[in-house]
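K.L.:
show me the folded form of this:
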Amino acid sequence: MPGAGGAAARLLIRASSDAPVDTGRLPARDAARRELSKGAYHENDPNLLQRALDHLWTWFGDVLAAASGATPGGVAGLTVLLLIVIALAAALRWRLGAPQTGSRPADALFPDGPRSTADHRAAAEAHAAAGRWNQAVQERMRAIVRVLEERALLDPRPGRTADEAAAEAGLSLPPHAARLRAAARVFDDVTYGGRVADRTSYVTLNDLDLAVESARPQLTRDREGADG
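P.N.:
Coordinates of the predicted model:
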């Protein structure tokens, strides 16, 4: 009965197609991963930077929560503590001056090139008359160094700093060595440290300028005799 055999075969085929497929756990997981990795599922995902920022804010929030829990007064106590730290940092910065952001230029003492002592003194007096004490102090320090160079107590040397000039001049003018170093510190504080000069600072440098102009240098022979 060939017809009956063909019908039976067709019945078996239909039954096998209707049977459920039992897929293993691992193949099913892999298939799900492959499906979910398609770009269509991630079009609206945050980018890498956004995810990093989200993690950072989450971490920062956890730190603040832990700190507020450990600080007496909770969040209010932590806020007061932060304000105290900020105030101390501001006071320390004001006391020490602004940090230097780079190396000093080689010709910082004479940024426009050396001029005569008279030119620097005239500029200092003009700044002082206008109440520009920072510039007045700077020009008066330059006048001090220039008068020492004009008196041959210092060799003219481009790039010399105020500290170097004070140290070298102190060897020839020992009675004024301490005042020269102090003047150099004032110049550095005003020029590099963000400090603000005042009339007292200017008058101090002005008096030193007039003093070193007529001071008698102590030569090597004089120092050796004094030491002996």
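K.L.:
make it CA atoms for all contacts and neighbour counts henceforth
P.N.:
OK.
K.L.:
how about the contacts made by residue 190?
P.N.:
Residue 190 is in contact with 134, 138, 196, 197, counting by C-alpha atoms under 8 Å, 6 or more residues apart in numbering.
K.L.:
could you dump those residues to JSON lines with distance to residue 122, secondary structure and neighbour count?
P.N.:
Shown next, in JSON lines, are these (distance: C-alpha to C-alpha, whole Å; DSSP: H, G, I helix; E, B strand; the rest coil; neighbours: other C-alpha atoms under 10 Å):
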{"residue": "134", "distance to residue 122": "15", "secondary structure": "helix", "neighbour count": "24"}
{"residue": "138", "distance to residue 122": "12", "secondary structure": "helix", "neighbour count": "26"}
{"residue": "196", "distance to residue 122": "21", "secondary structure": "coil", "neighbour count": "14"}
{"residue": "197", "distance to residue 122": "18", "secondary structure": "coil", "neighbour count": "20"}
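K.L.:
reformat these as CSV; add distance to residue 84.
P.N.:
Output for the contacts of residue 190, formatted as CSV (distance: C-alpha to C-alpha, whole Å):
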residue, distance to residue 84
134, 31
138, 36
196, 25
197, 28
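K.L.:
ok, which pair from these is furthest apart?
P.N.:
138 and 196 (11.5 Å; C-alpha to C-alpha).
K.L.:
before we move on, back to that, quick one: which of the contacts of residue 190 is nearest residue 187?
P.N.:
Nearest member of the contacts of residue 190 to residue 187, counting by C-alpha to C-alpha, is residue 138, at 6.0 Å.
K.L.:
and this one, please, so the two structures can be compared:
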Amino acid sequence: MVLIPHFEIPLDPDAPEARRWVVEELSKPEYASAQPTPFDLAMQAIRDWIASLFEGATGVPGPLLALLAVIVVAVLLVVALLVYGLPRLRRRRRAVAPLFDDHDLRDLRTLRRAAEAAAGSEDWALAIEERFRAIVRGVVDRDLVQVHPGTTAHGFADAAGRPLPAHAEALRAAAADFDAVRYLGRAGSRERYEAIVRLDLAVEAAVPEHAGTAGAPA
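P.N.:
Alright, predicted model coming up:
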């Protein structure tokens, strides 16, 4: 007859052994997955806070408390958006640079529409002026040139010709047309207006050179 040795499992471990058992048990995956997330903790804190507001009140059902918790969270999110989100959006919004001495703040689309309307009325002087402003607005919005209220048409053309050398000559010619119709009282012509329209579209599609000069003041 073979005797099988019998080992008794110690039911009263010492402190180090008990600590090791606890660590091994808690390291199992099912315990880790059951840990509350930061969102769970935050929601629980909000629920506890709302419950404390109604502490001692009778007849308040649990679903009503849950609904109040959702409303409070929504209000807090809206307040956080207004306080922290909108200022960042305002900081990112580009300040519109005025063009020339009359502080023109119109955007590119508005200037092009104004030029087309003037051309439709065969007011070539106004059409040339507005379309040249559209060229300036497009270049400024791309951060290729910086302008200020004292910037002249020729100053802009010289500055824009550096990142856009292929169009430098045409930009100077367009600046001369702008000065002629705005300051010298010239009538302009369909041909010069159409040339500026082509220049506007070409400059819009052009890839700037000499990236280091981008944003240079005019």
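K.L.:
quick one on the thing from earlier: closest to residue 86 of structure 1 among the contacts of residue 190 of structure 1?
P.N.:
Checking the contacts of residue 190 of structure 1 against residue 86 of structure 1 by C-alpha to C-alpha gives residue 196 as the nearest, at 22.1 Å.
K.L.:
need the counterpart of that closest one in structure 2.
P.N.:
The equivalent of residue 196 of structure 1 in structure 2 is residue 187 (alignment by TM-score structural alignment).
K.L.:
could you find the closest non-adjacent residue to that match?
P.N.:
residue 125 (5.1 Å; C-alpha to C-alpha, 6 or more residues apart in numbering).
K.L.:
what sits against the one you found?
P.N.:
Contacts of residue 125 of structure 2 by C-alpha under 8 Å, 6+ apart are 181, 182, 186, 187, 188, 189.
K.L.:
and residue 146 of structure 1, what does it touch?
P.N.:
Going by C-alpha under 8 Å, 6+ apart, residue 146 of structure 1 touches 114, 115, 116, 117.
K.L.:
and those residues as JSON lines, adding neighbour count?
P.N.:
Compiled in JSON lines, those are given as follows (neighbours: other C-alpha atoms under 10 Å):
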{"residue": "114", "neighbour count": "18"}
{"residue": "115", "neighbour count": "12"}
{"residue": "116", "neighbour count": "14"}
{"residue": "117", "neighbour count": "21"}
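K.L.:
what remains of those once you look at structure 2?
P.N.:
Using both residues aligned by TM-score structural alignment, their matches' C-alpha atoms under 8 Å, structure 2 keeps these contacts from the contacts of residue 146 of structure 1: 116, 117.
K.L.:
so which of the contacts of residue 146 of structure 1 belong to helices?
P.N.:
Judged by DSSP state H, helices contain the following of these: residue 117.
K.L.:
out of the contacts of residue 146 of structure 1, which is nearest to residue 57 of structure 1?
P.N.:
The closest of these, once distances to residue 57 of structure 1 are taken by C-alpha to C-alpha, is residue 114, at 55.1 Å.
K.L.:
how about the closest one, what's its partner in structure 2?
P.N.:
Match for residue 114 of structure 1 (TM-score structural alignment): residue 105.
K.L.:
ok, how many other residues are close to residue 22 of structure 2?
P.N.:
For residue 22 of structure 2, the neighbour count with other C-alpha atoms under 10 Å is 10.
K.L.:
which of the helices or strands spans it?
P.N.:
helix 15-26 (DSSP states H and E).
K.L.:
quick one: that helix aligns where in structure 1?
P.N.:
Going by TM-score structural alignment: helix 15-26 of structure 2 matches no residues.
K.L.:
check stretch 73-92 of structure 2 too.
P.N.:
Going by TM-score structural alignment: stretch 73-92 of structure 2 matches no residues.
K.L.:
quick one: residues in contact with that stretch.
P.N.:
Under the criterion C-alpha under 8 Å, 6+ apart, not a single residue lies in contact with stretch 73-92 of structure 2.
K.L.:
first to last residue in that stretch, what's the distance?
P.N.:
End-to-end distance of stretch 73-92 of structure 2 (C-alpha to C-alpha, to the nearest Å): 27 Å.
K.L.:
for stretch 181-195 of structure 2, same thing?
P.N.:
15 Å.
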